[in-house]
Structure formats: C-alpha cells, structure tokens
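1. the sequence isn't on hand, but the structure is:
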C-alpha cells in the first residue's frame, strides 16, 4: 500500500461495511480504507439467486465457524457460516428481505438504544431501498438496494399457502415490511434485474471508482491499535506481510457478530477473565464484549405434494443446466429467485403483542445442501420462534488472530424458547390442514405424524433444528455497564472507535437480519458524519388490538395465558 493514513478505516466489507464505504466517501473529501479478508464476489454462484446454498457452504466465500457442543441441543455442534467476500454475508445469504416488526425497534429504544425506535429508523430503511412497486410512506423508491418478489408467485403452492393462512383465521398482509407485519403474503427478496442485490453490488461497486475510497482484499486484521484510550489504526496481514495503517478520525468495526467482538478481544478490549484466559493484555475492560449473543433457529416441515407442481422435478442435472443457461442469457426464470416467495408472521399465543413465529414457504422438499429430501413432489415450510430468550457468547481463545473464537449460543436454554417451538409444530399442522391445501397436501414427512407430545416434539426439535444464520447482539448498544457501544455506535470508554453491524442490536428482531443491518449502517453513517438524523416517520402501525386475549384475529377472545 502506498499510503498508511486515512480519515476512516472500516474493517469488513459486508452488509454494513459496504454501506459505510459508500456513504462516507460521498463528499469526495474523506479518505476511506475498507479492509476485507475475503476476495471477489464475481462468482456466478454468488450472483445467481437460485444458487444461494453454494457460497454459504464454500470456504472461499464464508468463514465456516462451528459452535461448541450446544448443551440444550443434545451437544450438537452447529454450523455458523459468515461471509468472507466482498458483500460479506449479503453475498452468501438467502436474500430474504425482512425489516422486523415495528415493536422490535421500539424494544431497542426501551433497552437503552435511544433514538433507534421504529419511527426514527423507518426513514433509513426507506433511504436504502428501491421497492419494485414504488415508494410510499413505508417503502423506498430511489435507494441503492433493489427489492422485489422474485417471479411473482407463479407456482400455485405459494398462493395456496397464503389462502391457508386466511382459512386458519390469520390476517393477510399486502406488505409485511409496511404498516402490518402480522399475517400471510408475498415474501420480498434483495434481487435486482435477476441478480443478487448484495451490498457489494448495491453500495460498494458504485463507489469503487471514487478517488477517496481504497478497498484492500485478502487482508486479515490482527488488532485495533490503541494509544491509551484512543483508537489510532489497525494492524493487518496481507500476503504474509504485516502492515499498520492509521486513522485521522475513526476506526469502524463492521466484521459482524462473530468477527467484531473477536477483534475487540484480540485488541485487549473486553471481559478481563476472557482476555486473560487467552493470554491477551487487558487494554480496556468492557465486560459486555462477546456476550448477549442471539440467533434464530428454524426447522423445516415437509409434506409430500399430491400435484406435480413442486420444484422437486426441477432438481435433476438437466433441468438445473437449463435454468442456469437461461439465467446467464436472460437473467430471469427460476434462476432469478431464491424460491421463498410467500411467507407468514404470526403470534404464538394470546398475550404475545407482536409476531414471534416466522414462515418461509418453499414449493419443494429438499435438504439444507440443496438436494432432494425424497423422491417425488413435495413442499416445505421453514418455521422458527424468532424472539428467543436464550443468550450465548463469543470468546477469544488465543492471541493468534487466525484461531477462531469459542462460540456458544445456548440455543433453547430458556423454557420459553422450547415452548415456542412446540407452538411452531402445532400451529403449522393446523395451518396446512386447511381447505386451501387439500388438493396439494400429502403425507407429513417431517416431523412425522407420530410426533405429538411435548416430550416428542422437544426431542425432534433438539435433533432437527438448524440455525437460520442470524447471529447478532454480541456488542450490544445501550447505556448500562454491559453495553458495548452507545446510541451513536461509539465504543464505551474509548475514543475514535465504533462498531457498526448486527452485533450492536440490543435484541434480535422478528425477521431476517440483512435489512436491519443495512439500516443500522445507513443511520450510523449520518451519526459519523455529524449530520442531523432524518426526521422520524410518524406513520401508523397496524396491530391486533385484542392481542392480550386472542392468538389470531379469527378466533374467539379468551383470557391471556
């Protein structure tokens, strides 16, 4: 590198880092260095939406982290891939666009992240987005991120699933990212012109021709450099050569919910006991670093399909080839969608104020690696309890930056989380038994009709549940002694150091995490530049007014509990 001094140094070119790189260089004056451990995102398997399972399971594009044995999941080690490529996890994820419920962000504000309530964050969701059907009070019409519904639910199973929700007494929602999340409707994805709309494509690539942005790939950051209580730069390694670069203004960590706490700890910032056990000198004691780790779990409910309409008949090599060739030539067809084109958000029981269960509907029955689950036609629902109370940690193991941290989520430690998954099983069976699914519904393959009691469901869930790949909250934003960053994203007790990514969420939202991570980076960019935040939206939010006494609008009211 010719230079070693910049205004801002951003660590991690992922969902947040690419946004910051774009926004902090808009003025043409601030010199920004963006460091990324991975490399190019130009692979067809990243850019073609239907190939989403490949980059996530490829070492070249993703950190293949693994948890410690999870004590409440029969000591299973869980897969925890994180993006290691331009675009980060937005280049390897499922492209599902869910902001979360309005109350999720009001919860952040109540937890000490002052100013991050729904009305204040909505303008930043809008700023980031171009919604395929045009902007309005809730949706953006001119942002970098393209959002649409894939192929418009051409497969009849998508709409049958939505009708089944209505048959069950749930609401339909025209836009779960708008005024009303609760209900069943079309699902949205970050795809533009048939290509994955990662933050590398949406934000970074348009900024890479700016003279004041430098992007360095294959750079493993070892630590943040500190002088007393001030961050002055970072030390990183590229091609076997260790270098130091310095920041005039700030160092910003956007390495994700595993990478950011790990890098803080490698730098001597964190809980004293954790650092000393790893042989790292304590430079700044901050006990919340790496704690409060949260994630979403899900399992898939699989059914045989009585009609020859599922995607299972498109999973042979010949049909995959035709889909791929069409996408290469035209950027449309089955190659241009993630296939999750309808969804549902429901409350698990009366007394739950906003949805805590989420459905992704897939008109195929397949395994997580993309292979057929069984011969013949089928469909499946990915379902999970999205407001977990269990908490885990990310702990540095060694001063060697090439050694991964210890990761444990303590999945299903809390009884409320186990109860939530029992609700998932019972609500889903009721849903799929509705008349709308009669012409399609075949035998239940998984969990299997023999799984009925609480004990049987708990055993099945422990063995079958998988991560939804939403690690978050490990550098919590707030003002108490366990918070890592303040509401302006600055690390407590240190100068010129921020964390901006999903690790600073106080609690995990009800939905996928790419959209709120991008929103956080958009708002943080204004805070970093000293700009006044956008004016709060002041829009209504549609809620079930009888949430305390009923689980869904279409059932009789009853006492909560």
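-> Structure received. What you see is a predicted model; the values in this text were computed from it and never measured.

2. contacts and neighbour counts: CA atoms only from here.
-> Noted.

3. secondary structure class for residue 393?
-> Taking DSSP: H, G, I helix; E, B strand; the rest coil as the rule, one finds residue 393 in the strand state.

4. leaving out sequence neighbours, find the closest residue to it.
-> Among residues not flanking residue 393 along the chain, residue 291 sits closest, at 4.6 Å (CA to CA, 6 or more residues apart in numbering).

5. what's around the one you found, how many residues?
-> Here the number of neighbours of residue 291 (other CA atoms under 10 Å) works out to 24.

6. next up, a second structure to put side by side with the first:
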C-alpha cells in the first residue's frame, strides 16, 4: 500500500499552508490529496478571473443550499474551489483578518491560545506585506498582500461618500482599528493571483518536498483502534488508499470536512445510522453551527462611462484591457471582488463594526449572465457576525454525492435588523454628493422602493445571497461538544486534525481566506511540536 508520513486532505487556504510548512521538516514525507485538477486554466491567475472560475463546472464544487426558510424558499448557490489552491484560487482576493475582538471572543469561548495576540505571530509569519514589516504585518512570508494597482474615480467617490457621512478614513483594515473607509489590500503578486497553492505548495513541490495527487476524491478516513491511519480516495473509477504513519490533516473546508467526517463514521449517531454508516464516534454537533456572511447588493446606473460594464461590452474595451494587462499587469483585469470598502456600525448595541461594504465598479444580475449593457456599479453590504446557524448533513452515503446544507439566513431578528440598516446605509452613501454625482438611477432595489424597514427587508430577502464565507461546522473548543481541541486534534481520535474554516468557533468579521491560512500555519506548528 502507498505510504507517507502526513496526508493533507485538500489544497485550499489552510491545507496548502499546512503542507508547505510541514515540508520544511527534514525527512518528513508529506502528501496532499486534491479533488480537483492542477491550476492550469489561465483565468485562475488573472485577478479578475474569479468571474470566470467561481461557477466553472470543473473548478468549483457548485453547491446549492436547501431552500432557505427566510428567503422565500430560494436555494442559494455556494461555489467552493475544486482545484489546486481550493477557494483561494477562485475567491475575490481580498485580504482581511477580521477584528481582534473576534479572536479574543474565541478565547472567551474556551479556545485558550487563540486570542488575537496569540494568532498575530502566525498572521505575520504568513504575510509578505508590500508596504513592509511592522508590529502587525510581516514582510518575509509566502503570501503576498499588496495595494491595488488601479483604483478608479468611482471607487474613490465611494470612499469620499463615506467620509462625507462622517466615517473615518482607514488606510489599513488589518490595523488596530477596522472601522472606516478605504482601499482593500489583495492577495496579488506581480499582477497575478497569489493563491495559497502559489504561496506555499508550489515552492515545496518544486523543491521535491511535497507530493501532490490531483483528481483524488476522498471517500473516507481510515481508522483502526481509534487512530487515523490513512485515507481512502478515488481517482476516476479507481479506488485507492494511502497510509499515514504520523497524522492525517483534514482541510476540506466548512462543507467537505464535515461530509468526510460523517462518511468516516464521525458525527450525529442517529444521522449516521439513517445513512447506514457504522458509527465510529457519536459527535452530535458535527456539521452544526454553520455560519456565513449574507450580502445584499444595491446596484446603480452610472451617469458617466466610468465603470467596467461598458469596457467589457465593447470589443475595443476588451482589447484595450487585455493589452494593458499583458504589457503592464495593470488595469481593470487586476480588480478584486471589491476595490474600496467600509466597515461600519449600524446597530446601537454594536461596539465594533457589524457590517462590511464592498464597492464594485461594475454591475450584473448574476455572474453567469454577465455585466449589464449600461455603465453601472454595485454597493454590496454584508452582516459580519450573524446569529443565524445552519448545518451540513449527508444527502447520501455515496461519497460522490453532494451533501445537504442550509444556512438559515436571517433567522433572527438581529440579523434581519442589521441587514435592513446596512441596506439603508448603502442608499445614504449613494445619495451623498460625492457618489451621487456619478448616478443616473438606482437599479436595485429601485427608486420605487421606499426606505421603510419592510421594503428593505423584502429586498434583502428576495435578492440577497452568500458572500462565500461558510465556517464553523467542526468548531474548536474546550467543551465536550467541540469537534477539535485547541491544537486542532479531533476529540476521541488519535492522529487526526482538522485545519480550515470549519474549526472557527464563530465566523470572523470579514473575508475568511487570511484566517484560514493562519489556521494552517498554526496546525503545522502543532504537528511539528508534537514530534
């Protein structure tokens, strides 16, 4: 049988970091199993390429939630990366760690050693900050974080609108204070996407320190006598197994990690029995506690030809952008899923920002349908710390079947109120002098929609969706219900750890990629110190 020392399941944000760092240990054999293919599609490397890859039939898992009770029964598309680099290869590139208070809250929940000050060295270790090193940022790590190469008048107008409304300017959302308006930093290096695989795995593979097996769909974790000893997986129609002499690290993400755990016999006993799966260990909370950031997108027709819409819908515009990017690695093809941002408080009880805005200098009803034919832009707002909790369960014992997931968005009054107030604030930003100068008309929700709570909630329910940050289905904690302990070891199973967004006790206040990479860094260190 094939053998290695450590098997890492998944090459996403955390998995790549785990494998890359473990490969630095002399003599340690590290093997990564990735369900997708290598990242050969050129759109995976062009920053704006996420619009082409996020719903790609082979590069994304293309999940769908079950009908959401508070959204009129709508099923929400949930793309997740199924390619080398995982979701870090198809995400919107924005680098946000979250608030220090998020991690301090984890510590308060029993996650000793996971306060912000505990995590900060690992954020710094991972980072190659273009602006240079500081007490908060690293400059020698593998993950490039850079300022946007091109910004644009529309995005600047959004920042000016926030300042006009009294919000402070913020030149570093990953500084000591998150609140305010400013430019996002992105995971881009020399004009190309810097995925976790680019940052961690590829250098290790080039040096011959990591073995990568692609198109490897994991079917279960092999367990003998309460100890993880390997992984069963499928390549095409061929069933394979690989033994792990040291550890198995599960980095499948908030959807696939609980699915693989349940397929392996870990999870709610009644649910496993219903699926006909032998129970290795009853874990009632596995797959529960699912959290995600819900977003509403307000869209506007621009009064000037200053958006990306008109360029994409013109052969001349497309050619110009392509040539500009090819020659200079600049221009609209370097845009992330948000250029400018705002973190704000909209609920009176919030001590720190409770909503995040992404300003996007283009507009579309859906990514699949393409950009609108007229100049336009989008103001996206999402709630940062939702109270709503969903779950992931199996739909079938067949490992090739997609799991079931329901987020239960907007299932609490606080969540509904927060999104309503966030949408109202988006409208106030649009009506400012700074941004209003660029607006011809409101496209969504539309001028006919009043500013009432009822109208805004109706709009949010009818049109909102995920901002692609599912977490917390294999939560970390010190209590008996937690799936992993504070060193990411699965409770009741030896030599098995989970490292990805699923272990977050609560979702962080912002984009999740940076936090996942930090988790991967820490997991590798736990394994190194356990040797």
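-> Good, I have the coordinates. Bear in mind the structure is a predicted one, so any value in this text is a computation, not a measurement.

7. need the TM-score from the superposition.
-> Superposed pair, TM-score by TM-score structural alignment, normalised by the length of the second structure: 0.96. Supporting alignment: 529 aligned residues with a CA RMSD of 1.6 Å.

8. report the separation between the residue nearest to residue 393 of the first structure and residue 379 of the first structure.
-> In this view, residue 291 of the first structure and residue 379 of the first structure are 38 Å apart by CA to CA, to the nearest Å.

9. could you do residue 339 of the first structure as well?
-> From residue 339 of the first structure to residue 379 of the first structure the distance is 11 Å (CA to CA).

10. mutual contacts of these two, please.
-> Here residue 339 of the first structure and residue 379 have 362, 363 as joint contacts, going by CA atoms under 8 Å, 6 or more residues apart in numbering.

11. aligned to residue 107 of the second structure, what sits in the first structure?
-> Superposed on the first structure with TM-score structural alignment, residue 107 of the second structure falls opposite residue 109.

12. helix/strand/coil for that match?
-> Secondary structure, three-state DSSP: residue 109 of the first structure is helix.

13. what ranges do the strands span in the stretch 301-450 of the first structure?
-> Using DSSP state E, counting those that start in this stretch, the strands of the stretch 301-450 of the first structure run over 342-346, 357-362, 378-385, 392-395, 406-408, 441-446.

14. my read is that the residue nearest to residue 393 of the first structure contacts residue 392, right?
-> Yes: counting by CA atoms under 8 Å, residue 392 is a contact partner of residue 291 of the first structure at 6.3 Å.

15. ranges for the helices of the stretch 201-350 of the second structure?
-> With helices called from DSSP state H, counting those that start in this stretch, the stretch 201-350 of the second structure shows them at 202-206, 253-263, 269-275, 309-312, 315-328.

16. so which of those gets nearest residue 192 of the second structure?
-> Minimum separation from residue 192 of the second structure across the helices of the stretch 201-350 of the second structure (CA to CA) falls at helix 315-328, 10.1 Å.

17. list the buried ones in the closest one?
-> Across helix 315-328 of the second structure, burial judged by 16 or more other CA atoms under 10 Å covers 318, 321, 322, 325.

18. now stretch 304-313 of the second structure
-> Along stretch 304-313 of the second structure, these residues count as buried under the neighbour rule (16+ other CA under 10 Å): 306, 307, 308, 309, 310, 311, 312, 313.

19. same check, this time on stretch 42-61 of the first structure
-> Neighbour-count burial for stretch 42-61 of the first structure, counted by 16+ other CA under 10 Å, picks out 45-53, 55-57, 61.
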